[in-house]
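Peer 1: my questions are about this predicted structure, shown below with the sequence.
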Amino acid sequence: MPLSTDLSTDLADTTYKRVMLKISGEALMGDQGFGLHPPTVQRIAEEVKSVHDLGVEICMVIGGGNIFRGLSGSAQGMERTTADYMGMLATVMNALAMQSALESLDVFTRVISAIPMDQVCEPYIRRRAVRHLEKKRVCIFAAGTGNPYFTTDTAATLRANEMSCEAIFKGTKVDGVYDKDPVKFDDAKRYDTVSYDDVLAKRLGVMDASAIALARDNNLPIIVFSLDEPGGFRGILAGRGTYTKVQG
């Protein structure tokens, strides 16, 4: 999808002024099976910059599954709390990588961690984070909620509510929510809109149940779109593109 060259027109049509972008750690792997793929990180940073250039205030949460996933460690016999903390540290590494890529594009960025580590990023203070957004800095929230047993989906929904975001944008491998896995089933049907309750009842796998319930209770829409579609993030904000909207 070609991007509009008229920023003023796109900005006038932009539905949301402050959003949360949630992506998985696996999105940063590219074609690798593990770790960070710098060209992929740079491509995603360019997508974020294209939206930032519209004047939209952007929060981000990035998972850590490309480096370490707490549930996987727990399944292999590691104590769950320790495994979850290791997963939180993985999200900090991904956040720093994204910060580096964004700042190479002249986008001012702050990594804000739920676990204090002052030498590498800021601690989470809500009012300070809101001020960063008001100054048009991208805020990347790392280390989940700072507590074990909570996923980065829940952390993204929590921070989106605290930052008064108008929507969560969930970047995935597919262009929306389907009634079954579109990779495995040719007859899978995509929803244009779907309710929070249907996502929970049908176990559609948009986000974990805690995140969906938190979004539902605060009437926070979730936009599921393909992160692999060039210009997709910006196009949806300007009222174009293919996606599924989860709402009440």
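Peer 2: Thanks, I have it.

Peer 1: contacts and neighbour counts: CA atoms only from here.
Peer 2: Noted.

Peer 1: flag every buried residue along the top helix by length along the chain.
Peer 2: Using DSSP state H, we find that the single longest helix of the chain is helix 80-103. Along helix 80-103, these residues count as buried under the neighbour rule (16 or more other Cα atoms under 10 Å): 80, 83-102.

Peer 1: second structure follows, compare the two:
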Amino acid sequence: MPAAPRYKRILVKLSGEALMGDDAYGINRDTLAGIVAEVKAVADLGVEIGVVIGGGNIFRGMAGASSGMDRATADYMGMLATVMNAMALSDAMRQSGLNARVQSALSIEQVVEPYIRGKAIRYLEEGKVVIFGGGTGNPFFTTDTAAALRGSEIGAEIVLKATKVDGVYSADPKKDPSATRYARISFDEAIGRGLGVMDATAFALCRDQKLPINVFSIFKAGALKRVVMGEDEGTLVHV
């Protein structure tokens, strides 16, 4: 009899940059399809999945236009970019046979549903993937903070930060070949060593809610599934 997943409900934090592949900005369709396949492999195990997605891949293409812009205005533009990414991810999931719903912290009801906590939880219980766009709906807060917030609200057992790096290292592995990956590290240790796991607000919220974080590479085949199964993949940050 196959082993059961360690986690029943998860929140995946996916950066917008992860969708670019090798492109300078925008969405690389092959990369998007690969990410969806990783998510589908976990959904097929019966795991309930929420996703918070960033917008850096789209906003990077507007970097010149946004230079010198008021911070709040730029942040709202970034939130709109996350909604665009959420819609693209939802469409790719639909094409792969996954049932997905997009909920936005910004009110754009002609395009996507507004974020309603109770409805999001019901969708998860029905086996649908819920993609949260629009960040927190407020400027000055990152999508890392949105992931910590939504993860806490929906009762996720863990936040999985899907990046291009396969964990948290003692130093930058690109600059220091002797850098080692932490398999596990406490929140207090990560803070004490100045490790950039998430931004400070998100990190503090996860610590206060006793919501563990696992940092792993979404581009490593099967990594998401291994994390969900409780295998040694990426870095687990815990209380």
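Peer 2: Structure's in. What do you need? The structure presented is a predicted model; accordingly, all values stated were derived computationally and were not measured.

Peer 1: could you give the angle of the helix or strand following the longest helix of the first structure to helix 80-103?
Peer 2: Using DSSP states H and E, the helix or strand that follows helix 80-103 of the first structure in sequence is strand 109-113. Taking axes from the mean of the first three to the mean of the last three Cα atoms, to 10 degrees, one finds strand 109-113 of the first structure and helix 80-103 inclined to each other by 170 degrees.

Peer 1: residues in the second structure aligned with strand 109-113 of the first structure?
Peer 2: Applying TM-score structural alignment, one finds that strand 109-113 of the first structure aligns to the residue range 100-104 of the second structure.

Peer 1: hang on, V47 of the second structure packs against P5?
Peer 2: Yes - with the criterion set as Cα atoms under 8 Å, V47 of the second structure and P5 qualify as a contacting pair; they are 7.5 Å apart.

Peer 1: which one of the two is surrounded by more residues?
Peer 2: Set side by side, V47 of the second structure and P5 give different neighbour counts by other Cα atoms under 10 Å, the larger being at V47 (24 against 18).

Peer 1: so what does that one match up with in the first structure?
Peer 2: Under the alignment defined by TM-score structural alignment, V47 of the second structure corresponds to V56 in the first structure.

Peer 1: what's the neighbour count on the residue lying closest to its match once chain neighbours are set aside?
Peer 2: Counting by Cα to Cα, 6 or more residues apart in numbering, the nearest residue to V56 of the first structure once its immediate chain neighbours are dropped is K17, at 4.8 Å. Here the neighbour count serves as a burial measure; for K17 of the first structure (other Cα under 10 Å) it reads 15.

Peer 1: same check, this time on the one 5 residues further on
Peer 2: As a burial measure, the neighbour count of K22 of the first structure was computed by other Cα under 10 Å and equals 25.

Peer 1: those strands in the second structure, which residues are they?
Peer 2: For the second structure, the strands defined by DSSP state E cover 9-14, 48-53, 100-104, 113-114, 129-133, 158-163, 184-186, 213-217, 235-238.

Peer 1: export those to CSV and tack on distance to V36 of the second structure?
Peer 2: Converted to CSV, these look like this (distance: least, Cα to Cα, whole Å):
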stretch, distance to V36 of the second structure
strand 9-14, 11
strand 48-53, 11
strand 100-104, 11
strand 113-114, 21
strand 129-133, 11
strand 158-163, 12
strand 184-186, 27
strand 213-217, 14
strand 235-238, 22
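
Peer 1: check contacts around H52 of the first structure.
Peer 2: Under the criterion of Cα atoms under 8 Å, 6 or more residues apart in numbering, the contact partners of H52 of the first structure comprise 58, 136.

Peer 1: make it 10 Å
Peer 2: Contacts of H52 of the first structure were listed using Cα atoms under 10 Å, 6 or more residues apart in numbering, and they are 46, 58, 107, 136-138, 234.

Peer 1: just the buried subset of those, written out for ChimeraX, thanks.
Peer 2: Command for ChimeraX that selects the buried part of those, burial taken from 16+ other Cα under 10 Å:
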select :46,58,107,136,137,138,234
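
Peer 1: the residue nearest to V56 of the first structure pairs with which position in the second structure?
Peer 2: Taking TM-score structural alignment, K17 of the first structure has K8 as its aligned residue in the second structure.

Peer 1: could you do G235 of the first structure as well?
Peer 2: Residue mapping for G235 of the first structure onto the second structure gives R226, with TM-score structural alignment as the criterion.

Peer 1: and for the nearest residue to T15 of the first structure once chain neighbours are set aside, the neighbour number?
Peer 2: Spatially, and ignoring its direct neighbours in sequence, T15 of the first structure is nearest to L237 (6.0 Å; Cα to Cα, 6+ apart). By other Cα under 10 Å, the residues close to L237 of the first structure number 21.
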